[in-house]
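Enquirer: return a 3D structure for these sequence lines:
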Amino acid sequence: MPHGSSTGEPQLLDVLQALADPVRLGIVQELAAGDERPCGAFAPQLSKATRSHHLRVLREAGLTNTRNVGTRRLVSLRAAEMELRFPGLLASVLEASDRVATVRG
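Expert: Sure thing, here's the model as predicted:
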């Protein structure tokens, strides 16, 4: 359950908890590498319900935005908003994740 605030601004604990999950971190990495994508394009190995859960957690933490276009739901990373609220955080997490993946790979 997100901690949130009455201002609707992302809260640090919510963002960190959302990024701590490997599936959600992978979704954020994919979004950071490009533009918005359809919800179904992420984590194809997961059930639709599980994927929806992960996308909801990211959205509620303030990391992503979802918009409806016809019958499609498109997800985008709120990188600019994250940078304003938590300067350097998202870039640092993504860079550290890339380093870990390189070491493991």
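Enquirer: okay, CA-based contacts and neighbour counts for the rest of this
Expert: Will do.
Enquirer: quick one: contacts for Leu31?
Expert: Arg37, Ser76, Leu77 (C-alpha atoms under 8 Å, 6 or more residues apart in numbering).
Enquirer: and it, what helix or strand is that in?
Expert: Using DSSP states H and E, Leu31 sits within helix 22-32.
Enquirer: what about Arg99, distance to Val69?
Expert: According to C-alpha to C-alpha, to the nearest Å, Arg99 and Val69 sit 36 Å apart.
Enquirer: hmm, back to that, just the contacts of Leu31: which are in strands?
Expert: Of the contacts of Leu31, the ones assigned to strands by DSSP state E are Arg37, Ser76, Leu77.
Enquirer: one more to put side by side:
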Amino acid sequence: MRTLAHPEPEEIELDTVLSALADPVRRRIVRQLADGHDDQACIAFELPVSKSTSTHHFRVLREAGVIEQRYRGTSILNGLRDADLEARFPGLLPSILQAARSETSASSSA
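Expert: All right, here's what the predicted structure looks like:
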């Protein structure tokens, strides 16, 4: 079975996580996973970018340790590594998600 490289929990670095989450498309992916849609295939995400660009965004999140990806058949399923992130950087992910949701609410009511 094919596998994808993921950093071990102790290898996850704050700068890399923050850099990965600085992009609005990647925050959108993380928000969708955090909102209870774990184990979603890449094609299930409605993103405003091309397929190759979305592949890049998923790879950046995986290599930063924010998401886990695994093959199921020909699909790649995505899951948020929230427990690993919480253990490594307590409170970081909930704070970022709260800010991202506020940002989305503000832009949709404008």
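Enquirer: picking that back up, give me the more crowded residue out of Arg99 and Val69 of the first structure.
Expert: Neighbour totals were compared for Arg99 of the first structure and Val69, and Arg99 leads with 12 against 9 (other C-alpha atoms under 10 Å).
Enquirer: relative to Phe42 of the first structure, how far out is the more buried one?
Expert: For Arg99 of the first structure, the distance to Phe42 of the first structure - C-alpha to C-alpha - is 22 Å.
Enquirer: go on, Leu94 of the first structure?
Expert: 17 Å.
Enquirer: please enumerate the strands of the second structure.
Expert: Under DSSP E, the second structure gives strands at 40-41, 67-72, 75-80.
Enquirer: circling back: who's more crowded, Leu94 and Phe42 of the first structure?
Expert: Counted by other C-alpha under 10 Å, Leu94 of the first structure and Phe42 do not tie: Phe42 has more neighbours, with 22 against 17.
Enquirer: trace the more buried one over to the second structure, please.
Expert: Residue correspondence to the second structure (TM-score structural alignment): Phe42 of the first structure is matched to Phe45.
Enquirer: correct me, but its match touches Ile29?
Expert: Yes - taking contacts as C-alpha atoms under 8 Å, Phe45 of the second structure lies within contact range of Ile29: 7.3 Å.
Enquirer: mind listing what's buried along stretch 97-110 of the second structure?
Expert: Leu97, Ala100 (16 or more other C-alpha atoms under 10 Å).
Enquirer: typo on my end, it should be stretch 27-44 of the second structure
Expert: Buried, per 16+ other C-alpha under 10 Å, within stretch 27-44 of the second structure: Arg27, Arg28, Ile29, Val30, Arg31, Leu33, Ala34, His37, Asp38, Gln40, Ala41, Cys42.
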